[in-house]
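Colleague: sequence plus the predicted model coming up.
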Amino acid sequence: MSDRSAKVSFGEELVSPEEKTRRVGEVFSSVARRYDVMNDLMSGGLHRLWKDRFVARVKPRPGEHILDMAGGTGDIAFRMVQRGAEVTVSDINADMLAVGEQRAGKRGLKGLTWQVQNAEKLSFADNSFDAYTIVFGIRNVTHIPLALKEAHRVLKRGGRFFCMEFSRSDWPGFSELYDAWSKNVIPKLGKAIADDEASYKYLVESIQRFPRPENFRAMVTEAGFVRTAAEPMLGGLVTIHSGWKI
């Protein structure tokens, strides 16, 4: 295997897997405190509607045990625990989890467990969860197929996998407009709001490099899931992916 083929993308750069893991960690440690403010600015508040729609698709129920991977500041977990589910919020970045725990404490939310975990090598036993969710996090994983295999492993039989992720829109005109906005404006917002232009430049580049919905759906199927589906929004700019373990 050549040095080039052994490397993975970090935005538009090729780096070693270890370097990507380290640098992604630095990105999210840097943006953790301003992450939710930046999400509002980058999406015009639409991320809140997307997350509501996502949780409506997951259909969390009282008594269920759900793993929310890359759960960060808790947006998805809060919505699910309010529907009665017990949620383990996991993230590779302790700084993101700390922000989520603080937010949960202020809201008085119960039924949440917080754990630092690597999506590629989870510490949970086989067949542990009724559902696995990951929102705007899978594109930052170094080896995505490993993370999908781990998601399949920790789910119970009949368990469901739900992922929401960005990609590039296939709507003519809108795609070009969003690309220009994301490349030229979002990093500047990151500089102004979070004093971190480089991290938001990486986040934009990671979206542009993420597989198109049909290609990622094939990866979910390859990991062992059945009845896989991809529900695109805004021409695939955001897509809800799902699958079942049987």
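Modeller: Cool, the structure landed.
Colleague: only C-alpha atoms from now on, for both contacts and neighbour counts.
Modeller: Fine.
Colleague: how close does residue 67 sit to residue 187?
Modeller: For residue 67, the distance to residue 187 under the criterion C-alpha to C-alpha, to the nearest Å works out to 31 Å.
Colleague: how about residue 197?
Modeller: On the measure of C-alpha to C-alpha, residue 197 and residue 187 end up 5 Å apart.
Colleague: which of those two has more neighbours?
Modeller: residue 187 (24 against 16; other C-alpha atoms under 10 Å).
Colleague: in the chain, which spans are strands?
Modeller: With DSSP state E as the definition, the chain shows strands at residue ranges 8-10, 13-15, 65-69, 86-91, 112-116, 129-135, 155-166, 226-233, 238-244.
Colleague: also this one, for the comparison:
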Amino acid sequence: MNDTVSFGYEDIDASEKVARVGEVFSNVARKYDIMNDAMSGGMHRLWKDRFVRRVKPQPGEAILDMAGGTGDIAFRLAAEGAEVTVADINQDMLDVGIERAMDRGIDGLVWSCQNAETLSYPARQFDAYTIAFGIRNVTHVDKALAEAHRVLKFGGRFYCLEFSTTTWPGFKEAYDAYSHKLVPQIGKAIAQDEDSYRYLIESIRRFPDMPSFERMIRDAGFANTRVEPIMGGLVAIHSGWKI
């Protein structure tokens, strides 16, 4: 049987997904942060602030920020004194992040092109692993979680910020209508790319719900897993420990 995975609402051969997701993010890299503000009304900044507060980065500890792209999470982690490696499978996203870091005078970050499913790092290297709005774009989420577990030290912590499915009555229906009808049009107007933003919205709908994703994190070997819903689960912070 062929290994098929989701690409938005399509089911495609797994061998195609890396290239197709790569094309999406290469297309949107230059407008990615502007679009985040436009789509969320700036709320993504508050979600990321809350996420980093949960991570509790400490001075001198080694943190791998996977799918770190344009640096939003890494900049916040580094501001607390952590030694951050920013990894992303897409070099165009990393290039935007490097430029942003230079513009802000942020030094000391390590930038690396990496596939979340096959990291080049040795086992037990990092104190924490973070991934924000990236894991739903991975071809095999279970393999990415296994790699996260492998590269963490014993006592290391895993934190994931990702869209999920809100349970608030009424809001869910309103958000579904907004995201499916308006977000692609916003992408067309701002980034001149309707199709990429249609995929990004569809990928949210195909991602496992909060209990299912928490089970996947436990199956990867993490203990003391926890889910913190935001806006009823529109966004969720998942965490676990390697013990």
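Modeller: Received the coordinates, thanks. What you see is a predicted model; the values in this text were computed from it and never measured.
Colleague: may I see the strands of structure 1 organised as a markdown table, with mean neighbour count and distance to residue 123 of structure 1 added?
Modeller: Conversion of the strands of structure 1 to a markdown table gives the following (neighbours: other C-alpha atoms under 10 Å; distance: least, C-alpha to C-alpha, whole Å):
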| stretch | mean neighbour count | distance to residue 123 of structure 1 |
| --- | --- | --- |
| strand 8-10 | 19 | 24 |
| strand 13-15 | 15 | 26 |
| strand 65-69 | 25 | 12 |
| strand 86-91 | 24 | 11 |
| strand 112-116 | 17 | 10 |
| strand 129-135 | 24 | 13 |
| strand 155-166 | 22 | 13 |
| strand 226-233 | 16 | 24 |
| strand 238-244 | 23 | 21 |
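Colleague: can you redo those strands as a markdown table with distance to residue 210 of structure 1?
Modeller: Conversion of the strands of structure 1 to a markdown table gives the following (distance: least, C-alpha to C-alpha, whole Å):
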| stretch | distance to residue 210 of structure 1 |
| --- | --- |
| strand 8-10 | 10 |
| strand 13-15 | 14 |
| strand 65-69 | 18 |
| strand 86-91 | 20 |
| strand 112-116 | 24 |
| strand 129-135 | 14 |
| strand 155-166 | 7 |
| strand 226-233 | 14 |
| strand 238-244 | 11 |
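Colleague: for the aligned partner of residue 136 of structure 1 in structure 2, which non-adjacent residue is spatially closest?
Modeller: Residue-level alignment of residue 136 of structure 1 against structure 2, with TM-score structural alignment as criterion, gives residue 133. For residue 133 of structure 2, ignoring the flanking residues on the chain, the nearest one in space by C-alpha to C-alpha, 6 or more residues apart in numbering is residue 162 at 4.7 Å.
Colleague: what residues does the equivalent of that neighbour over in structure 1 make contact with?
Modeller: With TM-score structural alignment as the criterion, the equivalent of residue 162 of structure 2 in structure 1 is residue 165. By C-alpha atoms under 8 Å, 6 or more residues apart in numbering, the residues touching residue 165 of structure 1 are 135-139, 238-240.
Colleague: list the ones among the residues you listed that structure 2 also has?
Modeller: Listed in the original numbering, these still in contact in structure 2 are 135-139, 238-240 (both residues aligned by TM-score structural alignment, their matches' C-alpha atoms under 8 Å).
Colleague: can you tell me the closest non-neighbouring residue to residue 34 of structure 1?
Modeller: residue 194 (6.0 Å).
Colleague: show the contacting residues for the aligned residue in structure 2 for residue 199 of structure 1.
Modeller: Residue correspondence, TM-score structural alignment: residue 199 of structure 1 in this structure matches residue 196 in structure 2. With contacts defined as C-alpha under 8 Å, 6+ apart, the neighbours of residue 196 of structure 2 are 24-25, 27-28, 184, 187.
Colleague: repeat for residue 185 of structure 2
Modeller: With contacts taken as C-alpha under 8 Å, 6+ apart, residue 185 of structure 2 has the following neighbours: residue 194.
Colleague: relative to residue 160 of structure 2, how far out is it?
Modeller: Taking C-alpha to C-alpha as the measure, residue 185 of structure 2 and residue 160 of structure 2 are separated by 28 Å.
Colleague: could you give the number of residues near the corresponding residue of structure 1 for residue 186 of structure 2?
Modeller: For residue 186 of structure 2, the aligned position in structure 1 is residue 189, judged by TM-score structural alignment. Residue 189 of structure 1 has 18 neighbours, counted by other C-alpha under 10 Å.
Colleague: just residue 125 of structure 2 next, same as before
Modeller: Neighbour tally, residue 125 of structure 2, other C-alpha under 10 Å: 16.
Colleague: enumerate every residue touching it.
Modeller: If a contact means C-alpha under 8 Å, 6+ apart, then residue 125 of structure 2 has 62, 151-153 as its contacts.
Colleague: switch to 7 Å and redo it
Modeller: Contacts of residue 125 of structure 2 were listed using C-alpha atoms under 7 Å, 6 or more residues apart in numbering, and they are 151-153.
Colleague: may I see these arranged in a markdown table, with distance to residue 98 of structure 2 as well?
Modeller: Listed next are those as a markdown table, based on distance: C-alpha to C-alpha, whole Å:
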| residue | distance to residue 98 of structure 2 |
| --- | --- |
| 151 | 24 |
| 152 | 25 |
| 153 | 27 |
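Colleague: which residue is the nearest non-sequential neighbour of residue 116 of structure 2?
Modeller: Leaving aside its sequence neighbours, residue 116 of structure 2 sits nearest to residue 144 (C-alpha to C-alpha, 6+ apart; 5.1 Å).
Colleague: what does residue 124 of structure 1 align to in structure 2?
Modeller: Match for residue 124 of structure 1 (TM-score structural alignment): residue 121.
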